[in-house]
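Enquirer: A predicted structure for the sequence below; I have some questions about it.
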Amino acid sequence: MFAFLPLFLRLPLVALLIALSTLAHTLPLFVVAFFKWLLPLPAFRRACNHVLVGLAESWIAVNSALFGLFTRTKFVIEGLEDLKTDGHYLVFANHQSWVDIPVLQKVFNRRIPFLRFFLKSQLIWVPLLGPAWWALDFPFMKRYSKEMLAKRPELAGQDTIATRRACEKFRDMPVSVMNFVEGTRFTPEKHARQLSPFAHLLKPKAGGVAFVLDAMGSALHSIVDVTLVYPGGKPTMFDLMANRVPEVRVQVRQRAIPAEFLAGDYESDRPFRARFQQWMNGVWRDKDEQITRMRVD
């Protein structure tokens, strides 16, 4: 509707409206989160969680509506059938850009339980958003370099502990646990450095998926496998706000979770780890082929 506005007017207007929406949603969210912390009664906490998720979903809906009003980006989405708002899902997708996150939020908002991402621990300091993510029970992960682990070997496995702790909390609520399996955004440099066998993807890091399946087990209904393609090229958030993303293609596929992978010691059981990695590589080969088809359609 307002995509006709010149960039020097449209861009600051979009940024201002997103900032106002963020303030309007995060401030009451902090109030609810405070009372949730103050009165740790199970029934009261569940009620608070419902309100918190409602505020987050409203914020996502407003942001998605703003992008619809101020851009001409076309969304081509397939495979949303049979998804449930009260389900328990492990969601994973290929990762190309920060734009992936608002795209995923737009696609799945109020179609499946609220998406919760594993975040780097440093992001908790992002103004407004960091505390909001904490209040919404987003898991924060600490990443340690090889040099740090060599100096302090007791830090090894802390990510695994954090994953298990977060997933145990999610067992008793409808949830969608989001995992970018590649672990980082795709770039040609990373692709070449990895010697990745896939044309459009980095190598999958199967450990994170294995830990979620182990921690949540039969509580999960299925895997929601998402493939994202930007036919106009990999965009930045500036490109999205500046109406420079002509089209987004999203393919959603539900996958049954193989029963043999619902429990297993990924770290210590080498045969189990090998089978799991083989399965994950097969999923990634399917996704690589899907991206090729989506790029040429």
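Expert: Sure, I can see it. Since the structure is predicted, the reported quantities are computational estimates derived from the model, not experimental observations. Numbering: from 1, shown residues only.
Enquirer: please count neighbours and contacts with C-alpha atoms only from this point.
Expert: Noted.
Enquirer: centre of the chain to the host helix or strand of residue 294, how far?
Expert: Using DSSP states H and E, residue 294 sits in helix 270-296. Distance of helix 270-296 from its chain centroid, counting by C-alpha atoms, centre = their mean, to the nearest Å, is 19 Å.
Enquirer: show me what it packs onto, helices and strands only.
Expert: helix 206-216, strand 222-229 (3 or more C-alpha pairs under 8 Å, 6 or more residues apart in numbering; DSSP states H and E).
Enquirer: host element of residue 177?
Expert: With DSSP H and E as the criterion, residue 177 is inside strand 175-180.
Enquirer: could you list the buried residues of the helix holding residue 294?
Expert: The neighbour-count check on helix 270-296 (16 or more other C-alpha atoms under 10 Å) flags 272-273, 276-277, 280-281, 284-285, 287-288, 290-291, 294 as buried.
Enquirer: take this one as well and set it beside the first:
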Amino acid sequence: MFAKLPGLIRIPLAMLLLGVNIVLHVLLLFVFTLVKVIVPFRPIRQACSRVLVVIAESWIGVNNHLFDGFTRIRWQVEGLSGLRRDGNYLVLCNHQSWVDIPVLQKVFNRRIPFLRFFLKQQLIWVPLLGPAWWALDFPFMKRYSRETLVRHPELQGKDREATRRACEKFRHMPVSVMNFVEGTRFTPAKHKAQSSPYRYLLRPKAGGLAFVLDAMGEALHAIVDVTIVYPEGPCTLMDLIAGRVHDIRVHVRERPIEATLIGSYDEDAAFRGRVKSWVNTLWSEKDAQAARMQMAAKAAPTGE
């Protein structure tokens, strides 16, 4: 609807409406968060938690409508059949850009339980958004550098304890736990520095998903394996808002959680080796899937 407007009008208008959407939904979130914090009765707190999720899904839904109205993106999404709104999932995805987050939210909003990401501790200070993420029970992780751990060995394992505490909370609510297994966004420089054996991916890190699986155990129903491809190349959130992203391809595959993936990652070397082997196999398959998606995009550049 607004995609035909000149950029000088379209971009500021899109940013204004996205900003208004944030403010309206976050203020509503804060109202019910305040009730949740003040009222001591568990049933009321649980009801507030459900309302907070409804508000967050509305927030995402409005964002999706705005992106649909201001952009001309050709979406190619495969593999959504069979996913359940009442299922509990561990969502694994490759990570190329901050655009990945609105893409995942568009694809999965109201199809599976509300997506929750592990966030860096510093992000809690982002105006409006940081407190909103906290209110929605997004787990904040404080990462320590290798140098810091050498100077302060007592900090070893603190981030894993935080993962476990967050996952214990998730055991009692419908949830989709999001994990970017590469741990950082893909760039050619990082790919070269890692000597990554994959063409489109960085090396995966197995520890995070192993801790989530161990902490949540039987509470999770399945793994949702997601591959995102931007055939036009790297993009930013501003590219998305400005309508410079025209083609997004997403492949989704539901995978069972094998019993061999549950165990103590820190204490059992054999288990650690099995998990790393499983993740490396998954990443090889994902790299091949990304290659097929790129080839398909080149064969049908108009998105047909």
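Expert: Cool, got the structure. What you are looking at is a predicted structure, and each value in this text was computed from that prediction instead of being measured.
Enquirer: can you list the helices and strands packed on helix 270-296 of structure 1 in a markdown table and add distance to residue 174 of structure 1 and mean neighbour count?
Expert: Formatted as a markdown table, these follow (distance: least, C-alpha to C-alpha, whole Å; neighbours: other C-alpha atoms under 10 Å):
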| stretch | distance to residue 174 of structure 1 | mean neighbour count |
| --- | --- | --- |
| helix 206-216 | 12 | 21 |
| strand 222-229 | 13 | 20 |
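Enquirer: so which of these comes closest to residue 72 of structure 1?
Expert: Nearest of these to residue 72 of structure 1, taken as C-alpha to C-alpha: strand 222-229 at 16.7 Å.
Enquirer: ok, now which ones touch the most centrally placed residue in structure 2?
Expert: With distances taken as C-alpha atoms, centre = their mean, the residue of structure 2 nearest its centroid is residue 178 (4.4 Å). Residues near residue 178 of structure 2 by C-alpha atoms under 8 Å, 6 or more residues apart in numbering: 90, 91, 92, 93, 115, 116, 117, 118.
Enquirer: and residue 80 of structure 2, which of the three is it?
Expert: coil (DSSP: H, G, I helix; E, B strand; the rest coil).
Enquirer: what about it, how many neighbours?
Expert: 17 (other C-alpha atoms under 10 Å).
Enquirer: equivalent analysis for the one 4 residues further on, please.
Expert: Residue 84 of structure 2 has 14 neighbours, counted by other C-alpha under 10 Å.
Enquirer: you'd agree it is up against residue 111?
Expert: Yes - with contact defined as C-alpha atoms under 8 Å, residue 84 of structure 2 and residue 111 form a contacting pair (6.4 Å).
Enquirer: still on that earlier bit, to which residue of structure 1 is the residue nearest to the centre of structure 2 aligned?
Expert: When structure 1 is aligned by TM-score structural alignment, residue 178 of structure 2 is paired with residue 178.
Enquirer: so of the contacts of residue 178 of structure 2, which ones are in strands?
Expert: In this view, those that belong to strands under DSSP state E are 90, 91, 92, 93, 115, 116, 117.
Enquirer: please name the nearest non-neighbouring residue to the last one.
Expert: I take that to be residue 117 of structure 2. Leaving aside its chain neighbours, residue 117 of structure 2 sits nearest to residue 178 (4.9 Å; criterion: C-alpha to C-alpha, 6 or more residues apart in numbering).
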